[in-house]
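Peer 1: any chance you can model this:
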Amino acid sequence: MKRIKLIKIVVCFFAFICVFLGYKKYNGYKIILNASNQPPIIFAADFNSGDKGTFKYNVKTSKAEKISDYIFHELSYSDDYEKIIGVIWEDRFQGIAELDIRHYLFRPIVDLEELNKCAKSIGLDDIKYQMQGVTDIHMPKFYKGGYTFFWKDSRDVICYFYKENDAPEMEVLYKTDHGNYSYFIKEGNDKDLLFVESRHEIYNQKIERTNINKNNLETLGDEELLITSRKNFSNSTGNMDVSNDTNRIVYYQKPNISIYDIDKNSKININSQYLFWQDIVYIKFSQNERYVFYAVGNIPFFWADGYRLIFYIVDSKTGNKIQLDKWKNGDTFYGVDW
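Peer 2: Okay, the predicted model is just below:
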């Protein structure tokens, strides 16, 4: 009698496990099915196998297709998702370039020599090219027919580069007395919003919002939105993204992936990600902002090579998440956008 009871308990336990695993697999299938309708994940990498360049990642098939031999450092999509912009830092070209991802056409925007001339005219120190892969220009983005970017590794100056009657022009858009991790500019009808993720202290990050006058780009003051703790100082990619309507920020605050609603001054935790000797390296909204992509980087022993990345997608409405890929040791990533 006891044996029959034990068998029933074991059968029920395994039945529960099967139902749970089936439910989890179904949720993963739904995420893959719906997320694959979004524009592809784009990343730049130098793989341990020797292959390097910029790649288009298919969420449904987990396959990466090379779309350029150039590594687009710290790349980002245009608003219409038809182009990407990035820093090219190679012997053959140093500067900012874009790639038409419909036809994979490479177009240089401005080289380092021209940028240095513009920098000198507004009192900024010039940048010298020393080696491939280690750039001194960061996070270029499309903006008002021109381009913005951090100037130099300190990331305390955001520049705006554009051409006036074919003549190159550069202005300082935002300047602080401290370094920053990342920034986002959202254009509006009457004003543009600049979000800056900065580091006032080594173990803290502050996300600020600064109003920018659309006509003369003067800063009109800033508003502190939230402060979250940072695990360490080594990650310079930032761990936040801003929705297109500028009402929501997705970010990581140990141990949660959270979304902060600016208008309501409230946050929700959509899932947890416990880290052990790891960092959140990238975090991005999907185009429709239903899904959040993030990458966890395993910190290498004595920094013998770069982070070993693991890709995830989480559904912001249900909190369900799925692991996409775990890349190999020695694979180095230089930028991701979705």
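Peer 1: for the rest of this, base every contact and every neighbour count on C-alpha atoms.
Peer 2: OK.
Peer 1: middle-most residue in this protein, spatially?
Peer 2: Most central in the chain under C-alpha atoms, centre = their mean is Y282, positioned 4.6 Å from the mean C-alpha point.
Peer 1: contacts for stretch 157-176, please.
Peer 2: Residues outside stretch 157-176 that contact it (C-alpha atoms under 8 Å, 6 or more residues apart in numbering): 114, 118-119, 122, 145-151, 156, 217-219.
Peer 1: from these, which land in helices?
Peer 2: Among these, the members found in helices (DSSP state H) are E114, C118, A119.
Peer 1: among those, who's most crowded?
Peer 2: Counting neighbours by other C-alpha atoms under 10 Å, A119 leads these with 21 neighbours.
Peer 1: okay, the ones in helices among the contacts of stretch 157-176 in JSON lines with distance to Q287 next?
Peer 2: Supplementary listing: the ones in helices among the contacts of stretch 157-176 in JSON lines, determined by distance: C-alpha to C-alpha, whole Å:
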{"residue": "E114", "distance to Q287": "34"}
{"residue": "C118", "distance to Q287": "34"}
{"residue": "A119", "distance to Q287": "34"}
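Peer 1: just the closest of these to G95, please.
Peer 2: When the ones in helices among the contacts of stretch 157-176 are compared for distance to G95 (C-alpha to C-alpha), E114 wins out at 8.9 Å.
Peer 1: surely Y252 meets V281?
Peer 2: No - taking C-alpha atoms under 8 Å as the definition, Y252 is not a contact partner of V281, at 10.0 Å.
Peer 1: look at those two and report which has more neighbours.
Peer 2: Between Y252 and V281, Y252 has the larger neighbour count (other C-alpha under 10 Å), namely 27 against 23.
Peer 1: pretty sure that one belongs to a strand, no?
Peer 2: Yes - under DSSP: H, G, I helix; E, B strand; the rest coil, Y252 falls within a strand.
Peer 1: on that earlier part again, now, the contacts of stretch 157-176 that are in strands?
Peer 2: G146, Y147, T148, F149, F150, W151, T219 (DSSP state E).
Peer 1: any of the residues you listed buried? List them.
Peer 2: Y147, T148, F149, F150, W151 (16 or more other C-alpha atoms under 10 Å).
Peer 1: to compare with the earlier structure, here is another sequence to fold:
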Amino acid sequence: MKKRIMKLFLFIMFIICVVCLYKIYINYKIIKEIIKQPSIVFSARFKDGDKGTFKYDIQTGKAEKISDYAFQDLSYSNDYEKIVGVVWEDKFQGLAELDMKHYTFKPIIDLEELNKCAKEIGLDEIKYNMPGISNIHMPQFYKDGYTFFWENTNDIICYANKQNNVCKMSVLYKSEHGNYSYHIKEKDDKDILFLESRYEVYSQKIDRLYINKNNLETFGKEELLITSRKSFSSSTGNMDISNDINRLSYYEEPNIYIYDLDTKNRNYVNSQHLLWQDVVYIKFSPDERYIFYAVGDIPFFWTDGYRLIFYIVDIKTGNKIRLDKWENGDMFYGIDW
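Peer 2: A predicted model of the protein is given here:
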């Protein structure tokens, strides 16, 4: 009897060892490929008081500070040579860039200029109250300027640039309801705006010839995908669009899917079961082979921000690796890859 129990125990231990070794091998294989790509970048304020913008090393799990400024809702340029974000601190409020080679800070348009432009086109001004709490969201590079949500309702997307060092701003899109996220992509010599609202993802064509004339509403919108979400972070959304506009990655509890925009089919990637958590910051990798996402533990009575756990999943195989689980009290302001 004892021999049988011992054999069973050894067999179970063997299976556990094989599973662990396989998991280590999968992690090693995924990381080996990922480290060839541009870094994950994020802005945060850690519970120890350290604040700024960081470059995350997937292999070592360490975050290297690249700016003392926290670039909120940051996003890469198409060539990954710089990022744009909202800086909302006593020293500067407005849009700024960070060069990813030398990590130099470059202010672009400050809040005073943006408010002047907003007043000219009939938008409410935004006031600065304190560091960290911004009313400008999701800035992105677009043509020779930038796009962003104006105010917290996320129902107005503006386009701003500088002409002869003078700020010019127009309403790129306006809806009757708020949105969670947006993406602007180019296809067939056209620019298409993708928006994620509470229960659906839809698209809107942009007329390049009349970008400054606020007539985009005439094109109408196309509903792409209806989802049955419950709740998630209103500051990040949970979908991303591939550069060729053929695929859409999104989370619908409890699974991560890839939705084919041509065939209208969705493909299962992996599962992520949640318990008092949200999925936030879904991003395609630069080569679009992987999906990065973060799971946030919702704080008790919302006394602080999400406690995030980083994951990367291989789209082709469904293999998933867990990266870091950050500390309670760490506040993240934006992530991009």
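Peer 1: on that earlier part again, overlap in contacts, Y252 and V281 of the first structure.
Peer 2: Common neighbours of Y252 of the first structure and V281, using C-alpha under 8 Å, 6+ apart, are N239.
Peer 1: Three-state assignment for the residue nearest to N269 of the first structure when sequence neighbours are not counted, please.
Peer 2: Spatial nearest neighbour of N269 of the first structure, excluding adjacent residues (C-alpha to C-alpha, 6 or more residues apart in numbering): S258 at 4.3 Å. Here S258 of the first structure is strand, with the state taken from three-state DSSP.
Peer 1: residues near S258 of the first structure, how many?
Peer 2: S258 of the first structure - counted by other C-alpha under 10 Å - has 20 other residues nearby.
Peer 1: hmm, back to that, nearest to N204 of the first structure, of the ones in strands among the contacts of stretch 157-176 of the first structure?
Peer 2: F150 (20.0 Å).
Peer 1: tell me where the first structure has helices.
Peer 2: 2-35, 112-121.
Peer 1: who touches the residue nearest to the centre of the first structure in this structure?
Peer 2: T237, G238, N239, M240, F293, Y294, A295, V296, V336.
Peer 1: in PyMOL, how would I select the buried members of those residues?
Peer 2: Only the buried entries of the contacts of Y282 of the first structure go into this PyMOL selection, using 16+ other C-alpha under 10 Å:
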select buried, resi 237+238+239+240+293+294+295+296+336
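Peer 1: number of residues surrounding the nearest residue to I121 of the second structure once chain neighbours are set aside?
Peer 2: In space, and not counting its chain neighbours, I121 of the second structure is closest to S170: 6.9 Å by C-alpha to C-alpha, 6+ apart. For S170 of the second structure, the neighbour count with other C-alpha under 10 Å is 21.
Peer 1: kindly report the same for F20 of the first structure.
Peer 2: Neighbours of F20 of the first structure under the rule other C-alpha under 10 Å: 12.
Peer 1: now D241 of the first structure
Peer 2: Neighbours of D241 of the first structure using other C-alpha under 10 Å come to 23.
Peer 1: with R198 of the second structure instead?
Peer 2: Neighbour count for R198 of the second structure, taken as other C-alpha under 10 Å: 18.
Peer 1: my guess is it meets Y180, correct?
Peer 2: Yes - if you go by C-alpha under 8 Å, R198 of the second structure and Y180 touch, sitting 7.2 Å apart.
Peer 1: surely Q273 of the first structure touches Q253?
Peer 2: No - judged on C-alpha under 8 Å, Q273 of the first structure makes no contact with Q253 at a distance of 9.4 Å.
Peer 1: and those two? which has more neighbours close in?
Peer 2: For Q273 of the first structure versus Q253, the count of surrounding residues by other C-alpha under 10 Å is larger for Q253: 19 against 13.
Peer 1: any idea how far that one lies from N204 of the first structure?
Peer 2: Distance, Q253 of the first structure to N204 of the first structure, by C-alpha to C-alpha, to the nearest Å: 11 Å.
Peer 1: over to D263 of the first structure?
Peer 2: 23 Å.
Peer 1: settle it for me: which of these two has more neighbours?
Peer 2: Neighbour count, other C-alpha under 10 Å: between D263 of the first structure and N204, N204 has more, with 15 against 9.
Peer 1: need the contact list for that one.
Peer 2: With contact taken as C-alpha under 8 Å, 6+ apart, N204 of the first structure is in contact with I227, T228, S229, R230.
Peer 1: who wins for neighbours among these?
Peer 2: Ranked by neighbours (other C-alpha under 10 Å), these are led by R230, which has 22 neighbours.
Peer 1: what does that residue align to in the second structure?
Peer 2: Using TM-score structural alignment, the partner of R230 of the first structure in the second structure is R229.
Peer 1: quick one: its match and E252 touch, right?
Peer 2: Yes - taking C-alpha under 8 Å as the definition, R229 of the second structure is a contact partner of E252 at 6.2 Å.
Peer 1: and the gap between I30 of the second structure and K23 of the second structure?
Peer 2: From I30 of the second structure to K23 of the second structure the distance is 11 Å (C-alpha to C-alpha).
Peer 1: once you drop chain neighbours, what's closest to Y103 of the second structure?
Peer 2: In space, Y103 of the second structure is closest to I66, 5.9 Å off (C-alpha to C-alpha, 6+ apart).
Peer 1: ah, wrong one, I meant R199 of the first structure
Peer 2: Q205 (4.6 Å).
Peer 1: strands of the stretch 151-300 of the second structure, start to end?
Peer 2: Listed in chain order, the strands of the stretch 151-300 of the second structure (DSSP state E, counting those that start in this stretch) span residues 156-163, 166-174, 181-187, 190-196, 200-206, 221-226, 239-241, 247-252, 255-260, 266-271, 277-284, 290-297.
Peer 1: can you tell which of those strands is closest to I312 of the second structure?
Peer 2: I312 of the second structure lies closest, by C-alpha to C-alpha, to one member of these: strand 290-297, at 4.5 Å.
Peer 1: could you give the angle of that closest one to strand 266-271?
Peer 2: Per axes from the mean of the first three to the mean of the last three C-alpha atoms, to 10 degrees, the angle that strand 290-297 of the second structure makes with strand 266-271 is 60 degrees.
Peer 1: residue range for strand 290-297 of the second structure in the first structure?
Peer 2: So strand 290-297 of the second structure sits over residues 291-298 in the first structure, by TM-score structural alignment.
Peer 1: what about the residue nearest to R199 of the first structure, how many residues close to it?
Peer 2: 23.
Peer 1: didn't H273 of the second structure look like it was pressed against E253?
Peer 2: Yes - counting by C-alpha under 8 Å, H273 of the second structure touches E253, with 7.0 Å between them.
Peer 1: which one's more surrounded, those two?
Peer 2: It is E253, of H273 of the second structure and E253, that has more neighbours when counted by other C-alpha under 10 Å, with 17 against 12.
Peer 1: much appreciated, bye for now.
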